[in-house]
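Engineer: here is my input; please provide its structure:
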Amino acid sequence: MTEKRTEPTNDQIGRVIRRRRKALGKTLEQVAGEAELTVGFISQVERGICAPSFSSFMRIASSLNTSMEQLLNVRETFEIHTKAKDRESYSLGEAGRWYEKLGPGFSGALFYPCIIHRPPGQVSERMKHRGEVFCYLAEGELEYHIGDKVYNLVAGDSIHHDTSEEHFSTVVSDTETTELWVSSHPIAGH
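Structural biologist: A predicted model of the protein is given here:
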């Protein structure tokens, strides 16, 4: 794979989200409600205090009637076949956490596949939203929380669940994880 990583700062991510929200005439409350996030979190993202996770950014983009790729200026092509050397990659705010775009292969796709690389000790945000997610752990170890249950994943394990219950994960290995994720694409207002 060629290194073509787009690495926007938290400030850049916040500015582009705020600009898009204001252009649509939406309030923080509207975006937070549609993205199933808190107003405080959206406000922190817009001010560059924190960066959204992949899942949260997808939901924010959906509530703004756009895509993450358009907000980040990442090339968005709909190709049924993506060669490894042509795969786009980008990061979202946290040092060491980056994403390889595997899809969608066509406009209107219901699933969004990607590979996520996370550094040791990285903790994802706690999430709860409509949809489902599948993760195959290719490298490293994760502690994955769904509600009150904890699952310890090692390379080769997978997890597939309804995302309406609160969930988050922590990288517990001493090395970076490589995680294949397939999530249902959020659709604003559904």
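Engineer: rest of the way, CA atoms for contacts and neighbours
Structural biologist: Will do.
Engineer: looking at the protein, which residue lies furthest from center?
Structural biologist: Distance from the centre of the chain peaks at residue 25, with 24.5 Å (C-alpha atoms, centre = their mean).
Engineer: separation between that residue and residue 172?
Structural biologist: Distance, residue 25 to residue 172, using C-alpha to C-alpha, to the nearest Å: 42 Å.
Engineer: go on, residue 98?
Structural biologist: 17 Å.
Engineer: if you go through this protein in chain order, where are the strands?
Structural biologist: Here the chain has its strands, by DSSP state E, at 5-6, 89-91, 98-101, 111-118, 132-139, 141-146, 149-154, 158-162, 167-171, 177-184.
Engineer: same list (those strands) but as JSON lines, adding distance to residue 68 and mean neighbour count.
Structural biologist: As requested, these are arranged in JSON lines below (distance: least, C-alpha to C-alpha, whole Å; neighbours: other C-alpha atoms under 10 Å):
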{"stretch": "strand 5-6", "distance to residue 68": "12", "mean neighbour count": "16"}
{"stretch": "strand 89-91", "distance to residue 68": "11", "mean neighbour count": "21"}
{"stretch": "strand 98-101", "distance to residue 68": "11", "mean neighbour count": "21"}
{"stretch": "strand 111-118", "distance to residue 68": "11", "mean neighbour count": "20"}
{"stretch": "strand 132-139", "distance to residue 68": "18", "mean neighbour count": "18"}
{"stretch": "strand 141-146", "distance to residue 68": "25", "mean neighbour count": "20"}
{"stretch": "strand 149-154", "distance to residue 68": "28", "mean neighbour count": "14"}
{"stretch": "strand 158-162", "distance to residue 68": "22", "mean neighbour count": "14"}
{"stretch": "strand 167-171", "distance to residue 68": "21", "mean neighbour count": "19"}
{"stretch": "strand 177-184", "distance to residue 68": "14", "mean neighbour count": "20"}
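Engineer: for comparison, sequence B:
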Amino acid sequence: MNTSTRKKGDENECLDVMVGKKIRALRMARGLSLKDVAERSGLSMGFLSQAERGLSSPSLRSLGQLSEVFSVSIANFFPERESSSDANGPVLRESQRPSLVFWGTGITKEILTPPQPCENAELVTYLMCIEPQGSSGDETFTHEGLEAGFILEGSLEIQIDEDTFMLEQGDGFRFSSRVPHRFRNITKTPTRIMWVNYRQIKESPST
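Structural biologist: Predicted coordinates for the structure are as follows:
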């Protein structure tokens, strides 16, 4: 293994541990057991246990399922923003953008706008980069909210309910997140998308 490969592996492991700690903290704060979360998310207890310990890398789909259980956005699983005078304000500096690599699926998401809730709602804009053959998974998934996006570069195949669309640079989309959906990059070049998620904030569930 060369130095660059080892470094990338170490970074992925650190991200997995960080995400795992956030999953556990959200679960404990709501007084939920692993069994509770497994039943509500459809994920196995074994996977959840490994994810909390940083031994398994959650996919975008599984974090979406967990965000529904905890009533938070996927942005809550990202690294914390650097501390600054405007860390909780209406502006997000380029140098402060949190990002998360879903290295098992070829997807990287970078937060472009402040993720803090505003007036009982969350509106978060991401820069999503999808490597060739990268995808959200083989199965469609659903969650609360609305989403929209714009293809900045490359191509995207997106399935919304029973319809499949091939989008190219300059194309846009919008759909209800409650409709089964999935997406993938079936080309040989990376795809870059500005992706927006909106959802109403609900009361956090507990036992």
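Engineer: overlay them and tell me the TM-score.
Structural biologist: After superposition, the two chains reach a TM-score of 0.75 (TM-score structural alignment, normalised by the length of structure 1), with 181 aligned residues with a C-alpha RMSD of 3.2 Å.
Engineer: what's the match for the residue farthest from the centre of structure 1 in structure 2?
Structural biologist: Aligning on TM-score structural alignment places residue 25 of structure 1 opposite residue 31 in structure 2.
Engineer: try residue 91 of structure 1
Structural biologist: Residue 91 of structure 1 maps onto residue 101 in structure 2, by TM-score structural alignment.
Engineer: now swap in residue 140 of structure 1 and tell me
Structural biologist: Under TM-score structural alignment, residue 140 of structure 1 pairs with residue 154 in structure 2.
Engineer: I'd assumed residue 52 was in contact with residue 24 of structure 2.
Structural biologist: Yes: counting by C-alpha atoms under 8 Å, residue 24 of structure 2 sits close enough to residue 52 to count as a contact (5.6 Å).
Engineer: higher neighbour count, the two?
Structural biologist: With neighbours defined as other C-alpha atoms under 10 Å, residue 24 of structure 2 and residue 52 compare such that residue 52 has more, 23 against 19.
Engineer: surely the more buried one and residue 25 touch.
Structural biologist: No: contact between residue 52 of structure 2 and residue 25 fails when scored by C-alpha under 8 Å: they sit 9.1 Å apart.
Engineer: contacts only, for the aligned residue in structure 2 for residue 116 of structure 1.
Structural biologist: Here residue 116 of structure 1 is matched to residue 128 in structure 2, going by TM-score structural alignment. By C-alpha atoms under 8 Å, 6 or more residues apart in numbering, residue 128 of structure 2 lies in contact with 107-110, 192-195.
Engineer: go again with 7 Å.
Structural biologist: If a contact means C-alpha atoms under 7 Å, 6 or more residues apart in numbering, then residue 128 of structure 2 has 108-110, 192-195 as its contacts.
Engineer: what does residue 99 of structure 2 give?
Structural biologist: Contacts of residue 99 of structure 2 by C-alpha under 7 Å, 6+ apart are 78-79, 109-111.
Engineer: touching, residue 136 of structure 1 and residue 155? I think so.
Structural biologist: No: Residue 136 of structure 1 lies out of contact with residue 155 (C-alpha atoms under 7 Å); the separation is 8.1 Å.
Engineer: what's the single longest helix in structure 1?
Structural biologist: helix 10-24 (DSSP state H).
Engineer: from the contact counts, what lies against that one?
Structural biologist: With contacts taken as 3 or more C-alpha pairs under 7 Å, 6 or more residues apart in numbering; DSSP states H and E, helix 10-24 of structure 1 sits against helix 39-46.
Engineer: quick one: the helix it packs on to helix 10-24, angle?
Structural biologist: Counting by axes from the mean of the first three to the mean of the last three C-alpha atoms, to 10 degrees, helix 39-46 of structure 1 lies at 110 degrees to helix 10-24.
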